[in-house]
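A predicted structure for the sequence below; I have some questions about it.
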Amino acid sequence: MSLPRQSPQGIDHPLVTVRDHAEALALYRRMGFAPSPVSYHPWGSVTSLMMFRDNFIEVIGIDDASKFGTNSSVTCDGERFCFGRQLGEFLTRGEEGVSLVALHSRDADADHQRLTAAGLPSQGRIDFRRKMTLPDGRDDEAVVSLALFIDPTLPDASNFLCHQHRPELIWVKGWQQHPNEVDGITAITYLAEPGDLKTPHPLETRWRAIYGDAVAWRDGVLEADNGCGMLRAVDAAQAAREFPQMALPASTQDPTSRPHAIAIRLNTRNPQALRELLTRNAVPHHQIDERTVVDARAAGNVLLEFVGAE
């Protein structure tokens, strides 16, 4: 088995959080993804993964809200945190889309201690198991530790650390073969207005606590190069330049809205085949320079940018 070449706190997976999970998976199949089998979290959510070599997209929804707070929740500062309820509140707050971005960890305890010491607010740690079915039909159980860093002032631009104790059950080669020939996430872009001269950028302080000097401004774009993909923050004017004449995800139409992920950039080994597949399956998309961009409404309220050498 070939395990991912992840760096500490590299992009592990964005959570594309949707109301109708089955409908969203149908959309992703039309784009040429081959989702992993559907499975369920103990806190009431339903999930399927678009697996790549070093990271993945998780399409997640709510299956059973009655399980909120009953399994694998944690008490922090007297309040009980439940991951399922966090996702449900995101959907209640606004539209679908990227609710959180998971960062890779090989030691959740040590990484949790380091980022807490760096000043990031944390809801603590959660350990859980998730039943799953492997490509050969065998049933097994993933064992996962999460370290939660949900900033109440940045509810749609927060993170958690994900430590897979049995990575061989997640990074399955058979789940990494997609008709669109996508092999990884290269960037996630946020919309975030910079504020005034007296107020630091809402994401800069957070990203510097995680990545230190790997955070930099380039041509007006805040970037955090985490060694496995890039986190980017653009303002409304830059977003309009990068996605001309395209509707941004619905919850971010107001430039004064809180920071929120608007796009996931993916590498494909065969851009021409990807474009032909999208056209054949009537997936709405635009060609912007070297990028093929799928409309947010066709991807769970997030723009998907496909890039790659011809």
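Looks like it came in fine. Residues are numbered from 1 along each chain as shown.

contacts and neighbour counts: CA atoms only from here.
OK.

Give me the distance between stretch 164-181 and the centre of its chain.
16 Å (CA atoms, centre = their mean, to the nearest Å).

Same check on stretch 127-138?
21 Å.

So what touches that stretch?
Identification of contacts with stretch 127-138 by CA atoms under 8 Å, 6 or more residues apart in numbering yields 37-42, 72, 139-146, 169, 174-175.

first to last residue in it, what's the distance?
23 Å (CA to CA, to the nearest Å).

do stretch 277-295 as well
End-to-end for stretch 277-295, by CA to CA: 15 Å.

same question, stretch 54-73
Termini of stretch 54-73 sit 28 Å apart (CA to CA).

got the buried residues for that stretch?
54-63, 67-69, 72-73 (16 or more other CA atoms under 10 Å).

circling back: whichever of the contacts of stretch 127-138 end up buried, select them in PyMOL.
Those of the contacts of stretch 127-138 that count as buried under 16+ other CA under 10 Å are selected in PyMOL with:
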select buried, resi 38+40+41+42+72+142+143+144+145+146+169+175
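
Can you flag which of the contacts of stretch 127-138 belong to strands?
The strands, defined by DSSP state E, take in 39-40, 139-146 from the contacts of stretch 127-138.

ok, those residues vs residue 270, which is closest?
residue 39 (29.8 Å; CA to CA).

Might one say that that closest one is in contact with residue 46?
Yes - using CA atoms under 8 Å, residue 39 is in contact with residue 46, at 5.9 Å.

what's the first-to-last distance across stretch 280-290?
With CA to CA as the measure, the ends of stretch 280-290 fall 20 Å from one another.

circling back to that earlier point, present the ones in strands among the contacts of stretch 127-138 as JSON lines; the columns should include distance to residue 106.
Shown next, in JSON lines, are those (distance: CA to CA, whole Å):
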{"residue": "39", "distance to residue 106": "23"}
{"residue": "40", "distance to residue 106": "23"}
{"residue": "139", "distance to residue 106": "24"}
{"residue": "140", "distance to residue 106": "21"}
{"residue": "141", "distance to residue 106": "18"}
{"residue": "142", "distance to residue 106": "15"}
{"residue": "143", "distance to residue 106": "13"}
{"residue": "144", "distance to residue 106": "11"}
{"residue": "145", "distance to residue 106": "10"}
{"residue": "146", "distance to residue 106": "11"}
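
take a look at this one as well, against the first:
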Amino acid sequence: MKAIDHIVITGASIETLSASWETLGFTPTPVAQHPWGTINRLIQLDGAFLELLSVAQGASIPKAHEGAFSFGAFNQAFLNKRQGPSMLVLDSSSPEKDRAAFEQGGLPVFEPFSFARIAKAPDGTERKVGFDLTFTQNPLCAEMGYFTCFNRYPENFWRPEYQQHANTAKKLSSVVLVAADPGDHHGFLKAFTGVGTANLSSLGVSIELSGATLKVLSPSAFESIHGYACPVEGRDMRLAHLEISVTSLDAFKRAAKTDGGYERGGAFVLPADQLLGTGLSIVGPRSA
């Protein structure tokens, strides 16, 4: 069963975006730059991470062309509309198998894409990291990006020192999307995740992945559960909200320097407008 590898969260300024998460007690990795013009910092959790991403000033972003997906161009276009979560990424054990599964599920596929770079650890040592990305697309809407990520050197990528957060954050436990009719996207999500069954209810669609839950809620259900609105247009499906479990909810509140947020359903909720487009539910160990 696949797991969530990471969530791409896009902001107009990497400095402003990073600061918004650091203010909540998260510890992002140092800034790194992709050769195609985007820059990022990562928030490593237990088995998954958040990729804080922006477009470098003056960068020359490669354009997409037929059969090829441009990661940089997609996120640049996303930023022209809004900030926040732009891409949902699952882990991969084989790019070839992912591509075949997407084709079998009737999903579009793009040219294989791979890259590698040298990452510098806090102690100054340099280690090679590399990834193979297998992109696909939701046939009903292209507002969100989807791909799998094969990590060639996980022993070099994951660093214990970057998984220590002052707010005691440990795990990405749920990812919440919003659609006017969640059932419209049921077939795509089954084909993308490879999960043969999904839970359908009056609230929406729920798919159990390895270590996390993927939910698609209607706008009314989302607002009822999380306490703030997330409007969507037409048949769009929008990644709106993340649930992160912490070792201590009290420790999170002490570390988070914010006047916003509220208690709801046993979680501490930060609406999307307080975190540059990303909504958060922080849950303690008893409710995780």
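Now that the structure is in, tell me what you want to look at. Being a predicted model, the structure only gives us computed values, none of them experimental.

Quick check: TM-score for this pair?
For this chain pair, the superposition-based TM-score is 0.92 by TM-score structural alignment, normalised by the length of the second structure; 285 aligned residues with a CA RMSD of 2.0 Å.

Looking at the buried residues of stretch 54-73 of the first structure, spot the one nearest residue 189 of the first structure.
residue 57 (14.3 Å).

Looking at the alignment, what corresponds to residue 267 of the second structure in the first structure?
Under the alignment (TM-score structural alignment), residue 267 of the second structure maps onto residue 291 of the first structure.

and its match, what does it touch?
Contacts of residue 291 of the first structure by CA under 8 Å, 6+ apart are 305-307.

Looking at the ones in strands among the contacts of stretch 127-138 of the first structure, which is nearest residue 81 of the first structure?
residue 146 (12.3 Å).

so what's the aligned partner of that closest one in the second structure closest to, chain neighbours aside?
When the second structure is aligned by TM-score structural alignment, residue 146 of the first structure is paired with residue 133. Distances taken as CA to CA, 6 or more residues apart in numbering place residue 149 nearest to residue 133 of the second structure, at 4.8 Å, with adjacent residues excluded.

now residue 49 of the first structure
residue 58 (4.6 Å).

What's the one you found aligned with over in the second structure?
Match for residue 58 of the first structure (TM-score structural alignment): residue 51.

doesn't its match fall inside a helix?
No - read with DSSP: H, G, I helix; E, B strand; the rest coil, residue 51 of the second structure is strand and lies in no helix.

okay but it is in contact with residue 42, surely?
Yes - at 4.7 Å, residue 51 of the second structure counts as touching residue 42 under the criterion of CA under 8 Å.

Quick one: the helices in the second structure, in order.
14-22, 71-79, 95-104, 154-157, 186-193, 219-226, 249-255 (DSSP state H).

Dump those helices into TSV; add distance to residue 167 of the second structure as well.
As requested, the helices of the second structure are exported to TSV (distance: least, CA to CA, whole Å):
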stretch	distance to residue 167 of the second structure
helix 14-22	10
helix 71-79	28
helix 95-104	35
helix 154-157	22
helix 186-193	30
helix 219-226	21
helix 249-255	4
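
Quick one: closest of those to residue 171 of the second structure.
Short answer: helix 249-255, nearest of the helices of the second structure by CA to CA, at 13.1 Å.

so where is that closest one in the first structure?
With TM-score structural alignment as the criterion, helix 249-255 of the second structure aligns to 271-277.

Roughly how far does the match of residue 267 of the second structure sit from residue 264 of the first structure?
Residue 291 of the first structure is 12 Å from residue 264 of the first structure, by CA to CA.

Residue in the second structure paired with residue 98 of the first structure?
Per TM-score structural alignment, residue 98 of the first structure is aligned with residue 85.

Just confirm its match contacts residue 7, I think it does.
Yes - Residue 85 of the second structure is within contact range of residue 7, at 6.8 Å (criterion: CA under 8 Å).

And the match of helix 249-255 of the second structure against the second structure, how far off on average?
Aligned to the second structure and superposed, stretch 271-277 of the first structure gives a mean residue distance of 1.4 Å (mean CA distance after the TM-score superposition for the first structure).

Now do the contacts for the counterpart of residue 86 of the first structure in the second structure.
Using TM-score structural alignment, the equivalent of residue 86 of the first structure in the second structure is residue 74. Each residue near residue 74 of the second structure by CA under 8 Å, 6+ apart is listed here: residue 145.

how close does residue 74 of the second structure get to residue 46 of the second structure?
27 Å.

Enumerate every residue touching the match of residue 98 of the first structure.
7-10, 239-240, 277-278.

Excluding sequence neighbours, find me the nearest residue to it.
Leaving aside its sequence neighbours, residue 85 of the second structure sits nearest to residue 9 (CA to CA, 6+ apart; 4.1 Å).
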